[in-house]
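Q: sequence unavailable; structure follows:
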C-alpha cells in the first residue's frame, strides 16, 4: 500500500512537471506567434537595427572619439549592400526560428516562475520566503546581458566584421541567416553568462563551490572567460575584452555572493547547535 502511495506521489510529480512544461511552451509559442505577426517591425527595429548608420551606439562612439580628437570609423558607418536570401524558404524559416528564439528571451521571467512554482512545494516556509527575489534577480541579470550584447557587443562586432576585408579581390556578400544568427547567438550567449552569480549561489548552497575555491581558481576562470568571449564574439580583441570585463566583474560579485551564503549557513548551523 505504501509503495503504491509512493508510486502515485511520483506519478503526481511527473504530471505536475508536465503541466509546468506545457504552460512554459505555451508562453513561448504565444509570444513567438505575436513576434511573427509583427516580423517586419521586429527585423527592422531590432534584429537589423545594427545595420543602420544612425544606431545609437555608433553615434555615442563617434561622439566619444571626436571629443578626444581621435579618428573613428563609427562616424561614417555605411552598409552598402542589403543582406541576401539564397533559398526560396530562407526568409520564412529564418523568421520562424528568430520568433522562437526571441519568444524564449521575452518569456524568460515566466519560465523562471514556472520553475520556482514546481520547486517551491518541496521547500520550507523560510526557504520560500528567501527565494522570492530569485526570479527578479535572475531576470534582471538576464536582461542586463541582453541590453549589453545588443547595445555594445553586437554593434562593435558587426561594424568590425562588415568592414573586415583581406583583399579587394574578395567581396563581402552576407546572408540574412549569418547576420541574424550572429545577433541571436550573442544575445543568448552573453545573457546566459550574466547568470553567473545566480549559478554560483546555488552551487554554494549545495556545497559544490566555496569562496576559497573561487579565489584559488580566479586565474583559471579568467582563461575560461576569455575562451567563452572568443566563442561568443567575432575574432577581434576589442570585442572579446569588452565581453570579458563585465563577466570578470560578475565573477568577483559571485565570490561575494558565495561568502554571504557560507556565512548564513554557518550562522544557521550555530543556531541549530545551541538548540
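A: Cool, got the structure. Here the structure is a predicted model, which is why all the values come from computation and not from measurement. Residues are numbered from 1 along each chain as shown.

Q: could you use CA atoms for every contact and neighbour count after this?
A: Noted.

Q: grab the longest helix from the protein for me.
A: Secondary structure of the chain per DSSP state H: the longest helix is helix 237-274.

Q: chain center to it, what's the gap?
A: The chain centre lies 19 Å from the centre of helix 237-274; the measure is Cα atoms, centre = their mean, to the nearest Å.

Q: got it, and stretch 118-129?
A: Taking mean C-alpha positions (Cα atoms, centre = their mean), stretch 118-129 and its chain are 26 Å apart.

Q: residues of that stretch that come out buried?
A: 118, 120 (16 or more other Cα atoms under 10 Å).

Q: here's the one I want to compare it with:
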C-alpha cells in the first residue's frame, strides 16, 4: 500500500523572511497575533483578579512588618477614602498580574511577527538579551521590595508617639509598584552597555575608562528617582547599578577578546598621538631605461554610406 507524500510549501516565517508575503497577508498575520495575545492577557487578568487579594497582602508586608504599623487592636490596617477604592485597586493589580502571567504568550507573538525581518545573528542576540533581561528585572524588583521596608522605617521614625499614622491603601500600593517598576527598569541598563559593545560602537577599554562618570551618574540617578529620602535606597540602587556596569564591562572585554578587537595596527595609539615613522632611508637604485613605443596610427575616417537606391542592383 503506497502513501502519497504531500509536499509542503514554505512556511509563513520563510515567506515573511524572503519578502514573498504580501502586505495584506502581513496585516492578517498581525491581526491574528494581536488576537492571540489579547486572549492570553484576558486570561491572565482573570487569574490576576483571583490572586488580587494575596498579591495585595504581599505588597502590604513591608509596611505591616514595622512595629509602628500595628494598631491598638494588634492589626495592620489601612485607610480607604472611597467606597470603590479597593475594588479599583484589585482591578489594577489584576492587570499587572495578567500582563506578567501572559508575558510568555504575548512576547512570543510579538517576536514571531518581527523575527522574520531580522538577520540570523540579530535573532541570536535577541535570544541572549531576552534571557538576561528577565532575571535582571526580577532582581531589581526584589531589591525594591526590601528597599520599601527600609525607606518606610526611616520615614516612620520621624513621627512621635502622639501621632497615629495610617496609610491610604491605594497610594501605598502605587508607591510600592512604582518603586518595583523603577528598580526593574534601572537594572536593564547593563543590557544597553552590552548592546553598544556587541554592535561595535564602543570597546571594553573605553567603557572601563568611563567608570568614574558612570558611577557619578548612577548615584545622581538613584538620588533623583528614589522616592524615599533615606540613604539606604539610594545607595543600594547606585551600588547595584555600579556592580552591574563593571560586570557588563567584563563581558564586553571577553567579547572583544573573542573578536580580536584591539589588535589592529593603530590600536595602541591614542586619538591625538602620531603613529611612529620609519626614519631609515633606503637608497634608490638606477631605473631601467624604457624604450620608446611606436606611434599610434591614427584612425581612418569611416566612408559615408551610399544612398539606398545605389546599395542594391536589379537582382536584389
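A: Nice, I can see it. Note that this is a predicted model, so its numbers are computed, not measured.

Q: TM-score for the pair, please.
A: The TM-score (TM-score structural alignment, normalised by the length of the first structure) is 0.71; 240 aligned residues with a Cα RMSD of 3.3 Å.

Q: could you report the neighbour count for the corresponding residue of the second structure for residue 249 of the first structure?
A: Residue 249 of the first structure maps onto residue 243 in the second structure, with residues paired by TM-score structural alignment. Residue 243 of the second structure has 13 neighbours, counted by other Cα atoms under 10 Å.

Q: hmm, residue 103 of the first structure is touching residue 31, no?
A: Yes. Taking contacts as Cα atoms under 8 Å, residue 103 of the first structure lies within contact range of residue 31: 5.1 Å.

Q: so for those two, which residue has more residues nearby?
A: Legend: neighbour count by other Cα under 10 Å for residue 103 of the first structure and residue 31, higher for residue 103 (22 against 19).

Q: quick one: what's aligned to that one in the second structure?
A: So residue 103 of the first structure corresponds to residue 98, using TM-score structural alignment.

Q: contacting residues around its match?
A: 41-48 (Cα atoms under 8 Å, 6 or more residues apart in numbering).

Q: ditto for residue 155 of the second structure
A: Neighbours of residue 155 of the second structure in contact, by Cα under 8 Å, 6+ apart: 228, 230.

Q: state the distance from it to residue 218 of the second structure.
A: 23 Å (Cα to Cα, to the nearest Å).

Q: list the buried residues for the lengthiest helix in the second structure?
A: For the second structure, the helix reaching the highest residue count under DSSP H is reported as helix 120-156. Buried residues in helix 120-156 of the second structure, defined by neighbour count with 16+ other Cα under 10 Å: 123, 129, 133, 136-141, 143-145, 147-153, 156.

Q: tilt between it and helix 231-259?
A: Computed by axes from the mean of the first three to the mean of the last three Cα atoms, to 10 degrees, the angle separating helix 120-156 of the second structure from helix 231-259 equals 160 degrees.

Q: check the offset of helix 120-156 of the second structure from the chain's centre.
A: 13 Å.

Q: tally up the residues packed near residue 218 of the second structure, please.
A: 22.

Q: could you do residue 114 of the first structure as well?
A: Neighbours of residue 114 of the first structure (other Cα under 10 Å): 19.

Q: so which helix or strand takes in it?
A: helix 108-119 (DSSP states H and E).

Q: what lies in contact with that helix?
A: In contact with helix 108-119 of the first structure (Cα under 8 Å, 6+ apart) are residues 16-17, 20, 24, 27, 135-136, 139.

Q: ok, average deviation of it from the second structure?
A: By mean Cα distance after the TM-score superposition for the first structure, the fitted helix 108-119 of the first structure averages 3.8 Å away from its aligned residues in the second structure.

Q: enumerate the positions of that helix that are buried.
A: Buried-residue list, helix 108-119 of the first structure, by 16+ other Cα under 10 Å: 108-116, 118.

Q: what's the distance between the match of residue 249 of the first structure and residue 187 of the second structure?
A: 11 Å.

Q: residue 162 of the first structure touches residue 172, doesn't it?
A: Yes. The pair residue 162 of the first structure and residue 172 qualifies as a contact (Cα under 8 Å) at a distance of 7.5 Å.

Q: sticking with the residue nearest to the spatial centre of the first structure, tell me its helix or strand.
A: Closest to where the C-alpha atoms of the first structure average out (Cα atoms, centre = their mean) is residue 191, at 1.5 Å. Using DSSP H and E, residue 191 of the first structure falls within helix 176-193.

Q: where in the second structure does that helix fall?
A: Against the second structure, helix 176-193 of the first structure falls on residues 169-186 (TM-score structural alignment).

Q: starting at the chain centroid, how far to the matching stretch?
A: The mean C-alpha position of stretch 169-186 of the second structure is separated from the chain mean by 21 Å, Cα atoms, centre = their mean.

Q: flag every buried residue along that stretch.
A: So stretch 169-186 of the second structure, judged by 16+ other Cα under 10 Å, has buried residues 169-170, 173, 176-177, 179-180, 182-186.

Q: what does stretch 246-257 of the second structure give?
A: 246, 248-253, 255-256.

Q: how far apart are it and its match in the first structure?
A: Mean for stretch 246-257 of the second structure is 2.8 Å (mean Cα distance after the TM-score superposition for the first structure).

Q: residue in the first structure matching residue 108 of the second structure?
A: In the first structure, residue 108 of the second structure lands on residue 113 (TM-score structural alignment).

Q: kindly apply the preceding question to residue 135 of the second structure instead.
A: In the first structure, residue 135 of the second structure lands on residue 140 (TM-score structural alignment).

Q: its match: what's it in contact with?
A: Contacts of residue 140 of the first structure (Cα under 8 Å, 6+ apart): none.

Q: and if you look at residue 220 of the second structure?
A: Neighbours of residue 220 of the second structure in contact, by Cα under 8 Å, 6+ apart: none.

Q: corresponding residue for it in the first structure?
A: Match for residue 220 of the second structure (TM-score structural alignment): residue 227.

Q: that match should be in a helix, yeah?
A: Yes. Looking at residue 227 of the first structure with DSSP: H, G, I helix; E, B strand; the rest coil, it is inside a helix.

Q: please report how far it lies from residue 240 of the first structure.
A: Residue 227 of the first structure is 9 Å from residue 240 of the first structure, by Cα to Cα.
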